[in-house]
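1. below are the sequence and a predicted model for it; my questions follow.
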Amino acid sequence: MNAYTGVVEPGQRADVRQLQDLTIAKFAVSAMKNNCYLLRCRKTKEQLLIDAADESDRILTEVTNPNHGGGPLKTVVTTHRHWDHVRALQTVVDATGAASMAHREDAGHIPVVTKRLDEGDIVTVGHCRLSVIHLVGHTPGSIALRYDDPAGHSHLFTGDSLFPGGLGKTTNPRDFQTLFRDVTTKLFDAADDDTWVYPGHGNDTTLGAERPQLPLWKKRGW
């Protein structure tokens, strides 16, 4: 298997990363190039999907792909309420019976939510645990999920709150200031430079690659 790069395009095969206890499959869907992340516990084979963005048939195919799927899809976590991240959610939940989770501040704007999340909650996929980090600004209920690999570094699934080169879009200076504060204190101040970042669109990055740019982001206000 080729080394994981995190570079994916709609219609192309998933890029797969094998950790000690967790498999991460990243694939892109739709003209919006949304990233979907399918996580599988390597012990129990249970699966968790981050953002059922679009193309439900593609998502369900990845769930059953024996190379990185094949177990039951137990949970779908939505990183935030924007329409491009939830278009396949109802269909995927109906087809699999998976629980649908989102932060309570965004839950009312999402097609189906069976559990409302808060800061510090733990979401499990088999024996693997991911912590919920509430990041206010892109939307009121945006979240990131953090997985600490016992055999390596941390992994952050940041939705549209943090990308290579900057924060997610905000609509006014106050929202930017709030998002900048949350990303700085809850992500950059709380995790090491080798922490891998998986955003809602585009290529991956690391906290170390982005950390030197924080003063620039603060100065420019986006």
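-> Nice, thanks for sending it over. Note that the structure is a prediction, hence the values are computed from the model and not measured. Numbers count the residues shown, from 1 in each chain.
2. please make it C-alpha for all contacts and neighbour counts, starting now.
-> OK.
3. buried set for the longest helix along the chain?
-> Assignment by DSSP state H gives helix 173-182 as the longest helix of the chain. Neighbour counts over helix 173-182 (16 or more other CA atoms under 10 Å) mark 175-182 as buried.
4. how far off centre is that helix?
-> In terms of CA atoms, centre = their mean, to the nearest Å, the centre of helix 173-182 is set 20 Å apart from its chain centre.
5. for comparison:
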Amino acid sequence: MLVVGFPAGALQANCYLLAGGEGQPCVIVDPGQDAVEPITEAVRKYRLSPAAVLCTHGHFDHVYSLAPVCAEYEVPAWIHPADRMLLTDPLQGLSADTVAMFGGRFELHEPDEVHALEDGAELDLADLRFTVVHTPGHTEGSVVFRTSTEDGGQVLLSGDTLFAGSIGRTDLPGGSSERMTATLRDRILPLPDETVVLPGHGSSTTIGQERAANPFLRQLEEATVPASGL
């Protein structure tokens, strides 16, 4: 599998392109601010043919370039219905301070073709298969995507649900610490340790590394270990 990733925009959100190899169809994940040019360069360099754009959630730093990228390659976008309104009204997902920074105005546009992501759905795109897992907590419509490499390795595109050493914020509109806790416990911790995590911000990691070192996952693991009887 070919994976091309780069941080983009003021908040350095990671955008990824995934393909079976060079010269093949690809899927673009989370095209944020200032992502158009590096996407164009990657498509040209690796001779890729974009087939779809996947969104882990609707925050502007992950979808800012969604409409122009979809228009350029004439491909559809996929996003969870609970976050779709953020594609045209991004202020709904921002803090008051961020809204003020934009002067109370911030316009984005939906692509011409938008499909709904459903929990548990299997998407066959660009000769790859992605499993959609709904992971509310950072936003109501946050999802992660699971896929496999040709040698059986597991890859998780975790968006802003899980980072190396941390997790996504839960204090923004649509966020919930209680739902994030349930997501981490029920959707993230059960994954195999060798699963490679490609997060929405920061460096890549593995589930095993996060199980051992991420304080949020460690706390949940410790809470599920039964106390020894006396």
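-> Yep, it's here. Note that the structure is predicted; figures quoted are calculated from it, not measured.
6. which is the next helix or strand following the longest helix of the first structure?
-> Next along the chain after helix 173-182 of the first structure, taking DSSP states H and E as the criterion, comes strand 196-199.
7. give me the mean distance between that following strand and the second structure.
-> With mean CA distance after the TM-score superposition for the first structure, strand 196-199 of the first structure departs from the second structure by a mean of 0.6 Å once superposed.
8. Provide the contact partners of that strand at residue level.
-> By CA atoms under 8 Å, 6 or more residues apart in numbering, the surrounding residues in contact with strand 196-199 of the first structure are 6, 35, 153-163, 204-207.
9. still on that earlier bit, residues making contact with the longest helix of the first structure?
-> With CA under 8 Å, 6+ apart, helix 173-182 of the first structure has contacts from 134-138, 161, 167, 170, 218, 221-222.
10. redo the residues you listed as TSV? Include secondary structure and neighbour count.
-> Converted to TSV, the contacts of helix 173-182 of the first structure look like this (DSSP: H, G, I helix; E, B strand; the rest coil; neighbours: other CA atoms under 10 Å):
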residue	secondary structure	neighbour count
His134	strand	24
Leu135	coil	28
Val136	coil	22
Gly137	coil	26
His138	coil	24
Ser161	coil	27
Leu167	strand	20
Thr170	coil	19
Lys218	helix	14
Gly221	coil	16
Trp222	coil	18
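11. reformat those as a markdown table; add distance to Ile122 of the first structure.
-> As requested, those are exported to a markdown table (distance: CA to CA, whole Å):
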| residue | distance to Ile122 of the first structure |
| --- | --- |
| His134 | 12 |
| Leu135 | 16 |
| Val136 | 19 |
| Gly137 | 22 |
| His138 | 22 |
| Ser161 | 19 |
| Leu167 | 24 |
| Thr170 | 27 |
| Lys218 | 30 |
| Gly221 | 32 |
| Trp222 | 30 |
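12. wait, which of these is closest to Lys74 of the first structure?
-> Set against Lys74 of the first structure, the nearest of the contacts of helix 173-182 of the first structure by CA to CA is His134 (22.0 Å).
13. so who does that closest one touch?
-> Per CA under 8 Å, 6+ apart, neighbours of His134 of the first structure: 103, 118-119, 141-144, 182.
14. Ser56 of the first structure: which of the buried residues of helix 173-182 of the first structure is nearest?
-> For the buried residues of helix 173-182 of the first structure, the nearest to Ser56 of the first structure is Leu179 (30.5 Å; CA to CA).
15. can you pull out the strands in the second structure?
-> Secondary structure of the second structure (DSSP state E): strands located at 2-8, 13-19, 25-29, 49-54, 77-79, 114-116, 122-125, 128-134, 143-148, 154-159, 162-163, 166-167, 196-199, 205-206.
16. Ala96 of the second structure: which of these is closest?
-> Among those, if distance is taken as CA to CA, the winner is strand 13-19, at 20.2 Å.
17. which residues are contacting the closest one?
-> Applying CA under 8 Å, 6+ apart, the contact partners of strand 13-19 of the second structure are 1-8, 25-32, 35, 39, 48, 61-62, 126-128, 199-202.
18. now render the strands of the second structure as TSV, adding distance to Val69 of the second structure.
-> Formatted as TSV, those follow (distance: least, CA to CA, whole Å):
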stretch	distance to Val69 of the second structure
strand 2-8	14
strand 13-19	12
strand 25-29	9
strand 49-54	8
strand 77-79	9
strand 114-116	13
strand 122-125	17
strand 128-134	20
strand 143-148	20
strand 154-159	19
strand 162-163	25
strand 166-167	28
strand 196-199	21
strand 205-206	28
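19. so which of the contacts of His134 of the first structure comes closest to Val93 of the first structure?
-> His103 (17.2 Å).
20. please name the nearest non-neighbouring residue to that closest one.
-> Leu117 (4.3 Å; CA to CA, 6 or more residues apart in numbering).
21. list the contacts of the residue nearest to the spatial centre of the second structure.
-> Relative to the mean C-alpha position of the second structure, the nearest C-alpha, by CA atoms, centre = their mean, is the one of Gly159, at 2.6 Å. Gly159 of the second structure sits next to 56-57, 142-144, 198-201 when contact means CA under 8 Å, 6+ apart.
22. at 7 Å instead, please
-> Residues near Gly159 of the second structure by CA atoms under 7 Å, 6 or more residues apart in numbering: 56, 144, 199-200.
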